[in-house]
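K.L.:
Let's see this in three dimensions:
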Amino acid sequence: MSSEKPAASVSTHVLDTATGRPAGGVAVELSVRRADGAWHAAGAAVTDADGRCGNLPALPAEVTHARLVFAVEPYLSRSQSRERRTGAAFFPEVTVAFAVAPGEHHHVPLLLSPFGYSVYRGS
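P.N.:
Modelled structure (predicted):
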């Protein structure tokens, strides 16, 4: 019998609450905090047309903290152009750090609008 802890997993999706639609084309980076406290990239993906990013890698067994960085500025700039808004995106990126437990799945959705966002642990 192995004493190795099962890996934790992470998935996410991005919803544009201003348009009521999924936010496709958002680059997402997954990082993990190592024992030395530094963040190290573990994987990256881009949200699909349904706003989902489900192909992120499993986390190393010893990891207790993970971070998602959503590069939302390009998406918001495109979205604002469609809406005939002017100016740069207020949020160039959204960073979410969270605790993870071995063997658990962590779904962390981002609800995004031009001037606000929220995240939560989904299922």
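K.L.:
CA atoms for contacts and neighbours, from now on please.
P.N.:
Will do.
K.L.:
Now do residue 72 against residue 33, distance only.
P.N.:
Computed as C-alpha to C-alpha, to the nearest Å, the residue 72 to residue 33 distance reads 22 Å.
K.L.:
what about the two, which has more around it?
P.N.:
More crowded of residue 72 and residue 33, by other C-alpha atoms under 10 Å: residue 72, with 23 against 19.
K.L.:
what residues are up against the closest residue to that one other than its chain neighbours?
P.N.:
Spatial nearest neighbour of residue 72, excluding adjacent residues (C-alpha to C-alpha, 6 or more residues apart in numbering): residue 93 at 5.1 Å. With contacts defined as C-alpha atoms under 8 Å, 6 or more residues apart in numbering, the neighbours of residue 93 are 69, 70, 71, 72, 73.
K.L.:
Run a quick check on the fourth one versus residue 94, I expect a contact.
P.N.:
The reference is to residue 72. Yes: assessed by C-alpha atoms under 8 Å, residue 72 is found in contact with residue 94 at 6.9 Å.
K.L.:
So which bits of stretch 22-36 are buried?
P.N.:
Across stretch 22-36, burial judged by 16 or more other C-alpha atoms under 10 Å covers 22, 23, 24, 25, 26, 27, 28, 29, 30, 31, 32, 33.
K.L.:
how about this one, so we can line them up?
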Amino acid sequence: MNTLSSHVLDTTLGKPAQGIALTLTLPDGNTLSGETDSDGRFKNWGIEDGFAAGVYTLRFHCKPYLVETHGSSFYPHIDITFELEENGGHYHVPLLISPFGFSSYRGS
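P.N.:
This is a model prediction of the structure:
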């Protein structure tokens, strides 16, 4: 069974980024949404049977957070597209952000 979580860290402040809206596009084109909590994390997608294998896109709607926190944002949103394998286990997609840069990797 595949599970999915995310974590957003503001590298300028060295703190979690709370309140960033997330949109997950599933392989069939349907979408799920959520928002990072006070620790910058989100994992409650409402998928009880786990995620099927396939290609997903996770959109981080970061502009409102970055403008409110730092006064500007080069990125209106950040899309990360990744592939889940059959019975791949837990997938974690962290995002490190600042007003003018970002980085991501497969976490654990």
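K.L.:
sorry, back to before: for the residue nearest to residue 72 of structure 1, what is the corresponding residue in structure 2?
P.N.:
When structure 2 is aligned by TM-score structural alignment, residue 93 of structure 1 is paired with residue 77.
K.L.:
just the helices in structure 2 please.
P.N.:
With DSSP state H as the criterion, structure 2 has helices at 63-70.
K.L.:
measure the residue with the largest distance to the centre of structure 2 to residue 98 of structure 2 for me?
P.N.:
In structure 2, residue 71 marks the outermost C-alpha relative to the chain mean, sitting 21.6 Å out by C-alpha atoms, centre = their mean. To residue 98 of structure 2, residue 71 of structure 2 is 11 Å away according to C-alpha to C-alpha.
K.L.:
Residue 80 of structure 2 now?
P.N.:
16 Å.
K.L.:
now do residue 20 of structure 2
P.N.:
Per C-alpha to C-alpha, residue 20 of structure 2 is found 13 Å from residue 98 of structure 2.
K.L.:
so who does the alignment partner in structure 1 of residue 20 of structure 2 touch?
P.N.:
Alignment note: residue 20 of structure 2 maps to residue 26 in structure 1; criterion TM-score structural alignment. Residues in contact with residue 26 of structure 1, defined by C-alpha under 8 Å, 6+ apart, are 14, 46, 47, 51, 70, 71, 72, 74, 75.
K.L.:
and with 6 Å instead?
P.N.:
When contacts are counted by C-alpha atoms under 6 Å, 6 or more residues apart in numbering, residue 26 of structure 1 touches 46, 47.
K.L.:
the more surrounded of residue 80 and residue 98 of structure 2?
P.N.:
Neighbour count, other C-alpha under 10 Å: between residue 80 of structure 2 and residue 98, residue 98 has more, with 21 against 16.
K.L.:
how about that one, what's its match in structure 1?
P.N.:
By TM-score structural alignment, residue 98 of structure 2 lines up with residue 113.
K.L.:
Contact partners for that match?
P.N.:
16, 17, 18.
K.L.:
Narrow those to those that are buried.
P.N.:
16, 17.
K.L.:
As CSV, the contacts of residue 113 of structure 1 with distance to residue 118 of structure 1 would be great.
P.N.:
As requested, the contacts of residue 113 of structure 1 are exported to CSV (distance: C-alpha to C-alpha, whole Å):
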residue, distance to residue 118 of structure 1
16, 11
17, 10
18, 13
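K.L.:
what's the closest non-adjacent residue to residue 39 of structure 1?
P.N.:
Per C-alpha to C-alpha, 6+ apart, closest to residue 39 of structure 1 is residue 33, 4.5 Å.
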